[in-house]
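Peer 1: Here is a sequence with its predicted model. Questions after.
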Amino acid sequence: MRFLVISHAPHFIKEGKIYAYGPLVKEMILWEKRVGQLVVFAPEMEATADPINIPYHHIQTRLSSSPSLNFTSPGNSLRSFFKLPWIVLKMWIVMLKADHVHLRCPGNLALIGCFLQILFPFKKKTAKYAGNWDQDSPQPFSYKLQRWILSNTWLSHNISVMVYGEWPNSSKNIKPFFTASYYENDFISFQKPAIQKGISLIYVGGLFAAKNPMTALKVLELLIHKGEDAQLVYCGDGSERSQIEQYAKTNNLGNQVRLLGNVSAERVKEEFIQAHFLIFLSDSEGWPKVVAESMSWSCIPITSPVSCVPQMVGFGERGKLVTNDAEKIVHEILELKNNPVELELMQLKARNWARQFTLEKFGEELGKLL
């Protein structure tokens, strides 16, 4: 079987191997094991040593490079407009040759794929909508358009659409799904540091304004002002890093903050084991893997109630749902610190729930869609 993946995630080739963003590749490896050949239609970028990128496994996997699309400025929009005919033609050709088409939505290339898949009503197709499927949430028009096409069974035939969470009034081709980060044997025994000896906070993800990484730093500052011994580690990089570094320096927080940049999944796991609370306040998400990952290591997520996140944390049983308010977040943290029985129970519930979703189980469910 020739399995085609259409993705906006940049890929690169290094020493004969195809590399891309680690969490995406981990999932694609599960498809690789179940198909004859995997073809990835995606933008190609220059090789990098960033540890967040990992290689595909199968020697039969191929990269069909596409020009990237960018509509963030008039100049980029004009250039992208002239690229469109070539992209549409090339995508149509690779779709024609494929036995199964898999769309990674939402994204610019996936939007084109959503239109082109209409021309292949008898071809087996799947789509992974990694964004927020909540129809009442504010989203870009292109995201709403992709969601509408995929859920319209008159336009989209023979396609299963994986979405995060369970949503009422969904069409019959919509499949509530999950994602995973760990294999069963990744769940090693561990000892969580005693919170009474110091509160450990962690932020994992891109350091971008839409994810509100500065709030984690302000939570740390308030905890210290209240006399708490607290530490914060950032795993991730982005445009907000310099602002975070400057704020930490100006407010004498440098000794309590570590910015690790992009690090391997193994290093993130080590940091989760040491941390008591994940501060994750993204404005928009699908199924944030870092929330489930933190729960796997008894690190309680303090998170915004977007998309299916309330379902993930059991509407407050396995984590705390908060607004982007540092004072209220500090209150929630201190409430749990001062109630060790409640904290331990929440850690247990979080760990037991998150560890259901292994890569083995994920692979089994993906296999049913072929």
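Peer 2: Nice, thanks for sending it over. Since we're looking at a predicted model, the values are computed, not measured.

Peer 1: only C-alpha atoms for contact and neighbour calcs from this point on.
Peer 2: Fine.

Peer 1: Spell out, range by range, the helices that occur in the stretch 201-350 of the chain.
Peer 2: 213-225, 241-250, 265-274, 289-296, 309-312, 326-337, 340-354 (DSSP state H, counting those that start in this stretch).

Peer 1: how far does the fourth one sit from the chain's center?
Peer 2: Shown here is helix 289-296, whose average C-alpha point lies 11 Å from the average C-alpha point of the whole chain (Cα atoms, centre = their mean, to the nearest Å).

Peer 1: Now that helix: buried residues?
Peer 2: 289, 290, 291, 292, 293, 294, 295, 296 (16 or more other Cα atoms under 10 Å).

Peer 1: Who are the packing partners of that helix?
Peer 2: Counting contacts by 3 or more Cα pairs under 8 Å, 6 or more residues apart in numbering; DSSP states H and E, helix 289-296 is packed against strand 277-280, strand 300-303, helix 340-354.

Peer 1: Run the chain-centre distance for the longest one.
Peer 2: Helix 340-354 sits 23 Å away from the centroid of its parent chain (Cα atoms, centre = their mean).

Peer 1: now that helix and helix 326-337, what's the angle there?
Peer 2: Between the axes of helix 340-354 and helix 326-337, defined by axes from the mean of the first three to the mean of the last three Cα atoms, to 10 degrees, the angle is 100 degrees.

Peer 1: Of all the residues in helix 340-354, which ones are buried?
Peer 2: Within helix 340-354, judged by 16+ other Cα under 10 Å, the buried ones are 343, 346, 347, 348, 349, 350, 351, 352, 353, 354.

Peer 1: What lies in contact with it?
Peer 2: Defining contact as Cα atoms under 8 Å, 6 or more residues apart in numbering, one finds that helix 340-354 is touched by 292-293, 295-300, 313, 317-319, 336-337.

Peer 1: Residue 18: which of those residues is nearest?
Peer 2: Lowest distance from residue 18 to the contacts of helix 340-354 (Cα to Cα) belongs to residue 293, with 25.4 Å.

Peer 1: who are the neighbours in contact with the closest one?
Peer 2: Neighbours of residue 293 in contact, by Cα under 8 Å, 6+ apart: 181, 269, 354.

Peer 1: Presented hereafter is structure B, for comparison with structure A:
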Amino acid sequence: MNSRPSHGHLLIISHTPHYRRDGEIVGWGATVREIDYLATLFERVVHIAPLHADAAPASALPYQSSQVRLRPVAPGGGARLRDKLSIPLRYPGYARAILQERRAADVIHVRSPANISLLALMILAMLRGPQVRWAKYAGDWNRTGPEPWSYRFQRWWLAHGLHRGLVTVNGRWPNQASHIRSFLNPCLTEAELKEGADASRSKRLGKPVQLLFVGRLESAKGADVCVETVVHLKEAGVAARLDLIGEGEERRVLECKAIDLGVAESAKFHGGLPRERLGQFYARAHFILLPSESEGWPKVLSEAMAYGAVPMASAVSSIPQYLNAFSAGHAINSRDPHLFGSAIETYVGAPALWKEHSMNALKAAKQFSYDNYLRAVRKLLNLPLSLECDVADSAEPEFQGDA
């Protein structure tokens, strides 16, 4: 990780969950890794985010950078009605933390959508400083289906630039305003890219076909569709093995489903695992499955692609744009397991096509490196480039047909 001299103070406001584990603070692993890299660009980073009393998941990580300080706030929101009604009670504490910490900030970075980010965006509309403001919308920027009203409102607010700053989104959309920038979600170190490239060289599409799901074990993420896809392949005479990594309230239901459908031996549930243990699964996988109802651009696709796994995902948000640009995998316009199974069968009948898409995925994954991300953030925020930066690199996706 680069630790060159940095520029000013960064204030981050997000709903990233944090926990206490063995006397130290840990947070959602993917976000903690990203912030550790962001910290190399700044003298100090303050992160306002909720601190939960629950046990930390296996994927949670401590910050490695000494320049990062967590300003904890109380969690708010949830699935139950009483949890939703408690949100306004949290706002005074959120506002106090934001107003106190913003005084020393040179750059404010708000990660949306979330309840605390909604308040932060509204506060920014009333403040004169700091002038450098960057909002990241991590969800589906072009969502048309059901969703929380606050998500739709935050997109409207950001689209109209009422926070008076930049917005980064997944994908590229019609009539995209100049303050809205297409941006890639970073998730890969140079060491992980090398490890993935080494693993992919010897990978061939054989039997059984290795399928992988990484995420929350719930129907919204499509874990049930993955199990049913194994059933379809079995009925089609294609031997397949599915590894499911993650936790969720529906895990027991899904395990029973696999038993009832007769694929318990082919669908293995591993629970939540830390990032350093995922490499072996990515290296083994022929396909990464994500039949999700809603996404922005899921980092698990990028991580698996770095190991030559071919993505098979729902055609939501930016996923069809990216997979078409990368010529890798399929974005499927349904969460029907028969369609996912049929797409996999196509590759089984054409292993050379699978290998081509596997290599395309491997090549595309390089765009999701942290090094590429830091160069793009410097350009986005107009920070001075370090000597080793290649100004031609960018964290904007390389869409086919772009000028």
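Peer 2: Arrived safely, thanks for sending. Fair warning: this is a prediction, and the values are worked out from it, not measured in the lab.

Peer 1: TM-score of the superposed pair?
Peer 2: The TM-score (TM-score structural alignment, normalised by the length of the first structure) is 0.93; 368 aligned residues with a Cα RMSD of 2.0 Å.

Peer 1: returning to that earlier point: I'd like the helices and strands packed on helix 289-296 of the first structure as TSV, with distance to residue 86 of the first structure appended.
Peer 2: Listed next are these as TSV, based on distance: least, Cα to Cα, whole Å:
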stretch	distance to residue 86 of the first structure
strand 277-280	39
strand 300-303	42
helix 340-354	43
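
Peer 1: hang on, residue 193 of the first structure is in a helix, isn't it?
Peer 2: No: counting by DSSP: H, G, I helix; E, B strand; the rest coil, residue 193 of the first structure is not part of a helix but coil.

Peer 1: roughly how far apart are it and residue 334 of the first structure?
Peer 2: Separation of residue 193 of the first structure from residue 334 of the first structure (Cα to Cα, to the nearest Å): 16 Å.

Peer 1: Equivalent analysis for residue 166 of the first structure, please.
Peer 2: 32 Å.

Peer 1: swap in residue 350 of the first structure?
Peer 2: Applying Cα to Cα to residue 350 of the first structure and residue 334 of the first structure gives a distance of 19 Å.

Peer 1: And for residue 32 of the first structure?
Peer 2: 46 Å.

Peer 1: which one of those two has more residues nearby?
Peer 2: Between residue 32 of the first structure and residue 334, counted using other Cα atoms under 10 Å, the more crowded position is residue 32 (21 against 14).

Peer 1: from what I can see that one touches residue 59, true?
Peer 2: No: at 9.7 Å, residue 32 of the first structure and residue 59 do not qualify as touching, with contact defined as Cα atoms under 8 Å.

Peer 1: can you map out the strands along the stretch 1-150 of the second structure?
Peer 2: Along the stretch 1-150 of the second structure, counting by DSSP state E, counting those that start in this stretch, strands occupy 9-13, 18-21, 24-27, 44-50, 68-73, 107-112, 132-137.

Peer 1: Let me know the angle separating the first one from strand 68-73.
Peer 2: Read that as strand 9-13 of the second structure. 40 degrees.

Peer 1: Strand 9-13 of the second structure maps to which residues in the first structure?
Peer 2: On the first structure, the counterpart of strand 9-13 of the second structure by TM-score structural alignment is residues 2-6.

Peer 1: before we move on, what about the longest one?
Peer 2: Per the alignment by TM-score structural alignment, strand 44-50 of the second structure matches residues 37-43 in the first structure.

Peer 1: burial count for the alignment partner in the second structure of residue 267 of the first structure?
Peer 2: Correspondence of residue 267 of the first structure to the second structure, assessed by TM-score structural alignment: residue 277. Using other Cα under 10 Å, the number of residues around residue 277 of the second structure comes to 10.

Peer 1: Residue 344 of the second structure now?
Peer 2: Counted with other Cα under 10 Å, residues neighbouring residue 344 of the second structure total 24.

Peer 1: ditto for residue 150 of the second structure
Peer 2: Burial of residue 150 of the second structure is recorded as 14 neighbouring residues (other Cα under 10 Å).

Peer 1: Please apply the same query to residue 130 of the first structure.
Peer 2: Residue 130 of the first structure - counted by other Cα under 10 Å - has 19 other residues nearby.

Peer 1: Report the spatially nearest residue to the equivalent of it over in the second structure, omitting neighbours in sequence.
Peer 2: In the second structure, the residue paired with residue 130 of the first structure is residue 138, using TM-score structural alignment. Closest residue in space to residue 138 of the second structure, ignoring its immediate chain neighbours: residue 296 at 5.7 Å, by Cα to Cα, 6 or more residues apart in numbering.

Peer 1: hang on, the earlier thing: please point out which of the contacts of residue 293 of the first structure the second structure shares.
Peer 2: Mapping the contacts of residue 293 of the first structure onto the second structure (both residues aligned by TM-score structural alignment, their matches' Cα atoms under 8 Å) leaves 181, 354 still in contact.

Peer 1: May I see the contacts of residue 293 of the first structure organised as TSV, with distance to residue 205 of the first structure added?
Peer 2: Shown next, in TSV, are the contacts of residue 293 of the first structure (distance: Cα to Cα, whole Å):
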residue	distance to residue 205 of the first structure
181	14
269	13
354	19
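
Peer 1: same for the longest helix along the first structure, what does it pack against?
Peer 2: The single longest helix within the first structure, with elements called by DSSP state H, is helix 74-97. The contact analysis (3+ Cα pairs under 8 Å, 6+ apart) places helix 74-97 of the first structure against strand 2-6, helix 108-116.

Peer 1: residues in the second structure aligned with the last one?
Peer 2: Think helix 108-116 of the first structure. Helix 108-116 of the first structure lines up with residues 115-123 of the second structure when matched by TM-score structural alignment.

Peer 1: now the residue lying farthest from the centre of the second structure: how far from residue 70 of the second structure?
Peer 2: Outermost residue of the second structure with respect to the C-alpha centroid, by Cα atoms, centre = their mean, is residue 237; its distance is 34.1 Å. Distance, residue 237 of the second structure to residue 70 of the second structure, by Cα to Cα: 53 Å.

Peer 1: Kindly report the same for residue 269 of the second structure.
Peer 2: 33 Å.

Peer 1: Cool, thanks, signing off.
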